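Participant: Sequence isn't available, so here's the structure alone:
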């Protein structure tokens, strides 16, 4: 869409349905007289009672982090790559957030030090990893060829560590994962000494083959990676399948012995004595059958799970091995098929699957509430319910569930899940126990209505599992009602659910079809689409998301008014901030620059709010949330600053007004930002003469606070005097 589209664009789209009346909300107040302070005009209006923009950004970032922590758990057993993900589907050592589809957050990702230590301690050295390490001593880029999910990444990281060991110890050897070569620089590769790149079905004869994000032909990719690796003084191992036909720079992968991997991780769990105590040697015939066909990641899970069950003392080794032979999801099904099953234990499993990572008290209380709802359906309301502590030990007797001590005083014990399909217990319960469906819906509605946002987020993400069973049913019972509800936070529930659902490849088309319908609907539906696109969905479809945001503002009833609709601007602003990542930042800032230059008051106002929001993002050290100062080279920055300063003076937009002036003072005090600040003052002199007086006042204040020198103040004042 044209970024300069006129504010009366509604007349150009006759196919749209009639507008709904705008929701009742406080409007922005007109400004008073200029206070003559460096904070700009005195703020006014009802939004002053709301949190400051810094408080809003901090709250939003906390929600964002918690929300994203729950996403990897959701579909790991479907994709084989998400969650505590393995770069090669069946390898250990990599636990980065990536679901295996869509654009990756950054070209490179550095492993945490603990994962590097795991490579050193527990990865089994094989003949292929030895040959690979020797080859890396000569060549900056080497290819490891073999079947997926056979431990290729583990072997690659072991070889990279062995290659660097003579010079650096494992504690001093950062390793990383290369997600794509597009946009990759030597600077990116300088973050680690060695990288692994899973190239999928990489074949020189087919430039479109493979599932790795790539546009250039494979041969040129290898050549380019060699140049970059030499410049960065690092090494890269490219994982390819048997379909790769060339033999240059190729080492054939030989999988590690699964039994040796099993023994290492059994000892790693602090249980080396279990091997002799439980006479593993007498059951060696059963172990190969259990481990056959599994990569190191699954073998590791088996080792840790067996150790945990044996320490529990309630089952013998043959019994443990017998249950593990079942498919994990099938074991969940059997929980619901057993005769005389403890319904409260089943409810606890469901509650733990939905609220994973929260406190034991919250999970147990929610489990008891679900049990009450089930008894109501069974017309057994008078039956006395169980006591929590009388059953907790029994409830926790489930493979993959564990209760951990508080992370800090006063936080309470937490119930955690190992990476297995327990996270999908909702869909299994829905399929196996139709009588539970009504109580589940009622229970999830109660959880999503709880004031604790963490519970509401996890419950909404749980609804995504029901969507995998019956998307239409979930839309009718949850999504449609939430999208129409004007209460605070209801549209966020739609976002949490659809963001989680979109990570399931089977549900993604249904999610996008629904969003397409909403984004061309009335104001209420467009607003919901705007909220939902402010998520991982929008990061992966950034152009579509920005188009929806722009359309929502342009077609709002108050788009052409000088004051506008503050809640709607805030909604769009929050969504813009959500999709601002290291891979989308330039695209987002370019779009905001177009809004700032447009003739639409609504777009210019939203660009101002969004820019201040991005400038206020807390410094978390998250490489996926880069500071705005990292994009000071972009030509849109000066105009975005001037637009934010000007619209703050025109609208008196609450706490955003003083904040933008404080932020500009911080930039003025940073020498690396001098070119941007210079251009801001030049743009002000040319286009915004009404900002000259407050900027001159600010110069005096910045000099008094020793943010700038006298010479720098004089130079900036001189820029304001130019015509």
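Facilitator: Everything's here; your move. Here the structure is a predicted model, which means the values were calculated and not measured.

Participant: Only C-alpha atoms from now on, for both contacts and neighbour counts.
Facilitator: Fine.

Participant: Okay, buried residues for the helix or strand containing residue 265 please.
Facilitator: Counting by DSSP states H and E, the element that carries residue 265 is helix 258-268. Buried residues in helix 258-268, counted by 16 or more other Cα atoms under 10 Å: 258-259, 261-268.

Participant: With stretch 587-607 instead?
Facilitator: For stretch 587-607, using 16+ other Cα under 10 Å, the buried residues are 588-607.

Participant: Relative to the whole chain's centre, how far out is it?
Facilitator: Remark: stretch 587-607 is offset 26 Å from the chain centroid, using Cα atoms, centre = their mean, to the nearest Å.

Participant: ok, now stretch 598-608?
Facilitator: Relative to the chain's own centre, stretch 598-608 is displaced by 29 Å; criterion: Cα atoms, centre = their mean.

Participant: And stretch 461-470, by the same measure?
Facilitator: That offset, for stretch 461-470, works out to 19 Å (Cα atoms, centre = their mean).

Participant: Could you pull out the helices in the stretch 1-150 of the chain for me?
Facilitator: With DSSP state H, counting those that start in this stretch, the ranges of helices along the stretch 1-150 of the chain come out as 53-70, 76-79, 113-122, 127-136.

Participant: now those in CSV, with mean neighbour count and distance to residue 146?
Facilitator: Shown next, in CSV, are the helices of the stretch 1-150 of the chain (neighbours: other Cα atoms under 10 Å; distance: least, Cα to Cα, whole Å):
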stretch, mean neighbour count, distance to residue 146
helix 53-70, 16, 32
helix 76-79, 18, 20
helix 113-122, 17, 20
helix 127-136, 20, 11
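
Participant: closest to residue 336 out of these?
Facilitator: Checking those against residue 336 by Cα to Cα gives helix 76-79 as the closest, at 19.6 Å.

Participant: tell me what that closest one is packed against?
Facilitator: The helices and strands touching helix 76-79, judged by 3 or more Cα pairs under 8 Å, 6 or more residues apart in numbering; DSSP states H and E, number zero.

Participant: ranges for the strands of the stretch 301-450 of the chain?
Facilitator: Counting by DSSP state E, counting those that start in this stretch, the stretch 301-450 of the chain has strands at residues 401-404, 414-417.

Participant: Counting neighbours, which bits of the first one end up buried?
Facilitator: The reference is to strand 401-404. For strand 401-404, the neighbour count (16+ other Cα under 10 Å) marks 401-403 as buried.

Participant: next one: it to chain centre, how far?
Facilitator: 24 Å.

Participant: ditto for stretch 83-90
Facilitator: Per Cα atoms, centre = their mean, the centroid offset for stretch 83-90 relative to its chain is 16 Å.

Participant: That one spans what distance, first to last residue?
Facilitator: Using Cα to Cα, to the nearest Å, one end of stretch 83-90 lies 13 Å from the other.

Participant: now do stretch 108-119
Facilitator: 19 Å.

Participant: Could I get the buried residues of helix 258-268 in a markdown table, plus columns for distance to residue 464?
Facilitator: What follows is the buried residues of helix 258-268, written out as a markdown table (distance: Cα to Cα, whole Å):
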| residue | distance to residue 464 |
| --- | --- |
| 258 | 35 |
| 259 | 37 |
| 261 | 35 |
| 262 | 34 |
| 263 | 38 |
| 264 | 37 |
| 265 | 34 |
| 266 | 35 |
| 267 | 38 |
| 268 | 35 |
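
Participant: ok, structure two:
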């Protein structure tokens, strides 16, 4: 008797010709937001974990559509909180918010102050990251603004193997250190492998004495940041001896506060902000094709006047990029200058400090978090914030002014916002008129309004647990984390991470992905995720979801390690979370590496890895292609991926699990429905034939069930008219003759 396949006679027929819901259906389903919490009595997985996604009865394609909708909402929300505002373009050279791959990590370049976070390839107390050549080549006096202390630093490096640069962070001292080291390395013919430069960063977890000779290369230069303490004199003497022994140079960045450290010390003096502004503007304007006459002399003076007392090159570069981009968009220079963060901050500060009306100030806060959403949602949230503030201060109802007949137009004007209608009765959408206003408003609320901080956090917690506003609220909390990570961790991240609620876990992940948008905070977020990945189940789920963001895209190897370790000891819920994160990371650049990794997991000794491999592979097979994200069928045409994809199909079609009741069932029941689409394409897509031909085994354990299911689905496709009789018999020729005869 032939064994029935997963899609046996009693199963619904596959729908290869129209497997996905319509766009309207997908959008409607996705707008419901995060899935409901686990229901008791859900079917168990291989290792006892409940299976909420499959117990709620939602179709596979609807879940995929919901995840893609969530991804789109996250991207839009993060863009709304960017310092440059929605649609901002990254800088075109090393001055700007750009990211470059580094040996062992990623090099972040944030408007003249540089940040590096390392990959967690192994737990070592000393990590080295080298600056890419294309970045280091621009670290010359000709490419950067004049740094008054740079010549002195260059001379010091000629005679001293270890030099301290003493100054305040975000004033260009790191750029000065790297530039001086590059100038020292070049005459010494330093040889760096591949695309690395001879200058890099040393990160030490603990004492500087942990640095060993093997960590440093001869004729190379290194920067070490030692903010909290420069260490005892003996420790620094050992470091100097090490630099002499290896024939390299070390620059230690130390705080301007406290006593001067032992050894050679250079007091850092930042470049003139106006010079930085002019250099960056000229470069950016040329890149955008902006004509010089678009910037009048009066507008130029107005822009430079705001930098008269500025000591941060980063801010000057930021102003220049904003102005060049605004002119390229055809906007008047005066309007762009009016949106400089300092000006917006002063206006926001003034409006929030006015005593009345309180509701309009709550509306300002609500717009900052929820702009781009329906006006009714924004207004309702403003009223809720006002109620929370009243409750916190225990105001008597009789002393509270009635909010009746408050004018929406007044609220909008004070918030710097407008409304626009949406089609088909969708209500009005609230939009900010100035790009930087949302981020600036939230910063002022957090840093300068301490009396409402507690009700503000309680309000955001409430918004975060509403499906409509969850993503926006979590990302606003993530922005607050860039101002005070410790407080946000205690109030939001830690409780949500330890929660058993999948929604709380999502919220914690969204907070962390938003916090990591700030380059200076990204190393701390990554370290936090490393700790979470070793914690409780809830914390591990947060780490999985957080890596399904730019955090994982910037360091795919680290993300894959987290996913593999987590899935070893978990079941379907974890597998689905990994699949969702991998669908975010899947792109033309990462497709081959992800497919190869899943193929390795499919052969793992751990049942959780095998389940995750099948679940994630099907998620990739169901994704709709878009710019930068190829369909899996396109990847299958690449010779190196053919075998891996065939193995993954065979694995997904064959994998079965045993429930606690003892009943056996397919681990991923959607597999045959998806594979049927490839069966339909067999006759017209020659490039896919090698994949399909390798999927159906000629023998071996468990092959009877797979061959029988293949014949059954081929017959169903013929019955539905999805394939012709000729194509049907061509498919049957892939199975042994005894199955052809029975079919």
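Facilitator: Yep, that arrived. Everything numeric here is computed off the predicted structure, so don't read it as measured data.

Participant: TM-score for this pair?
Facilitator: TM-score for the superposed chains, counting by TM-score structural alignment, normalised by the length of the first structure: 0.62, backed by 511 aligned residues with a Cα RMSD of 4.4 Å.

Participant: residue ranges of the strands in the stretch 1-150 of the first structure, please?
Facilitator: With strands called from DSSP E, counting those that start in this stretch, the stretch 1-150 of the first structure shows them at 108-110, 141-145.

Participant: Looking at these, which one is packed in the most?
Facilitator: strand 141-145 (a mean of 25; mean count of other Cα atoms under 10 Å).

Participant: by how many degrees do that one and helix 127-136 diverge?
Facilitator: Orientation check (axes from the mean of the first three to the mean of the last three Cα atoms, to 10 degrees): strand 141-145 of the first structure against helix 127-136 gives 160 degrees.

Participant: Tell me which helix or strand comes right after strand 141-145 of the first structure.
Facilitator: helix 152-164.

Participant: What helices and strands are in contact with that following helix?
Facilitator: helix 113-122, helix 127-136, strand 194-198, strand 235-240.

Participant: Residue 584 of the first structure: which of the ones you listed is closest?
Facilitator: Closest among these, using Cα to Cα: strand 194-198, at 21.8 Å.

Participant: Quick one: work out the angle between that closest one and strand 235-240.
Facilitator: If you take the same axes, to 10 degrees, strand 194-198 of the first structure sits at 20 degrees to strand 235-240.

Participant: which other helices and strands contact strand 194-198 of the first structure?
Facilitator: Counting by 3+ Cα pairs under 8 Å, 6+ apart, strand 194-198 of the first structure packs on helix 152-164, strand 175-178, strand 235-240.

Participant: can we see that at 6 Å?
Facilitator: If you count contacts as 3 or more Cα pairs under 6 Å, 6 or more residues apart in numbering; DSSP states H and E, strand 194-198 of the first structure packs onto strand 175-178, strand 235-240.

Participant: Most tightly packed of those strands?
Facilitator: strand 235-240 (a mean of 27).

Participant: Which residue is the nearest non-sequential neighbour of the residue nearest the centre of the second structure?
Facilitator: With distances taken as Cα atoms, centre = their mean, residue 550 lies nearest the centre of the second structure, 2.5 Å away. Of all residues not flanking residue 550 of the second structure in the chain, residue 513 sits nearest, at 7.5 Å (Cα to Cα, 6 or more residues apart in numbering).

Participant: just residue 204 of the second structure next, same as before
Facilitator: Nearest non-adjacent residue to residue 204 of the second structure (Cα to Cα, 6+ apart): residue 126, at 4.6 Å.

Participant: The one you found maps to what in the first structure?
Facilitator: In the first structure, no residue is matched to residue 126 of the second structure (TM-score structural alignment).

Participant: quick one: residue 126 of the second structure and residue 224 touch, right?
Facilitator: No - when contacts are counted by Cα atoms under 6 Å, residue 126 of the second structure is not listed as touching residue 224 (10.9 Å).

Participant: Show me which of those two is the more surrounded one.
Facilitator: The residue with more neighbours, out of residue 126 of the second structure and residue 224, is residue 224; 20 against 16, by other Cα atoms under 10 Å.

Participant: tell me the secondary structure for the more buried one?
Facilitator: strand (DSSP: H, G, I helix; E, B strand; the rest coil).

Participant: wait, what's in contact with the nearest residue to it once chain neighbours are set aside?
Facilitator: In space, and not counting its chain neighbours, residue 224 of the second structure is closest to residue 252: 4.8 Å by Cα to Cα, 6+ apart. Applying Cα atoms under 6 Å, 6 or more residues apart in numbering, we find residue 252 of the second structure in contact with 164, 223-225.

Participant: Mind putting these into CSV with distance to residue 458 of the second structure?
Facilitator: Formatted as CSV, the contacts of residue 252 of the second structure follow (distance: Cα to Cα, whole Å):
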residue, distance to residue 458 of the second structure
164, 45
223, 42
224, 40
225, 37
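
Participant: Now list the buried members of those.
Facilitator: By 16+ other Cα under 10 Å, these give 164, 223-225 as buried.

Participant: so which of those comes closest to residue 387 of the second structure?
Facilitator: For these, the nearest to residue 387 of the second structure is residue 225 (46.3 Å; Cα to Cα).

Participant: List the contacts of the closest one.
Facilitator: By Cα under 6 Å, 6+ apart, the contact set of residue 225 of the second structure is 252-253.

Participant: now it: how far from residue 377 of the second structure?
Facilitator: When residue 225 of the second structure is compared with residue 377 of the second structure (using Cα to Cα), they lie 46 Å apart.

Participant: what secondary structure does the residue lying closest to residue 725 of the second structure once chain neighbours are set aside sit in?
Facilitator: Once flanking residues are discounted, residue 725 of the second structure sits nearest to residue 718: 6.7 Å by Cα to Cα, 6+ apart. Following three-state DSSP, residue 718 of the second structure is assigned to helix.

Participant: For burial, what's the neighbour tally of residue 718 of the second structure?
Facilitator: 18.

Participant: just residue 151 of the second structure next, same as before
Facilitator: Neighbour tally, residue 151 of the second structure, other Cα under 10 Å: 13.

Participant: try residue 411 of the first structure
Facilitator: By other Cα under 10 Å, the residues close to residue 411 of the first structure number 12.

Participant: Touching, residue 253 of the first structure and residue 146? I think so.
Facilitator: Yes - when contacts are counted by Cα under 6 Å, residue 253 of the first structure is listed as touching residue 146 (5.1 Å).

Participant: higher neighbour count, these two?
Facilitator: Taking other Cα under 10 Å, residue 253 of the first structure and residue 146 do not tie; residue 253 has more neighbours (26 against 20).

Participant: Where in the second structure does stretch 358-374 of the first structure align, residue-wise?
Facilitator: Against the second structure, stretch 358-374 of the first structure falls on residues 373-389 (TM-score structural alignment).
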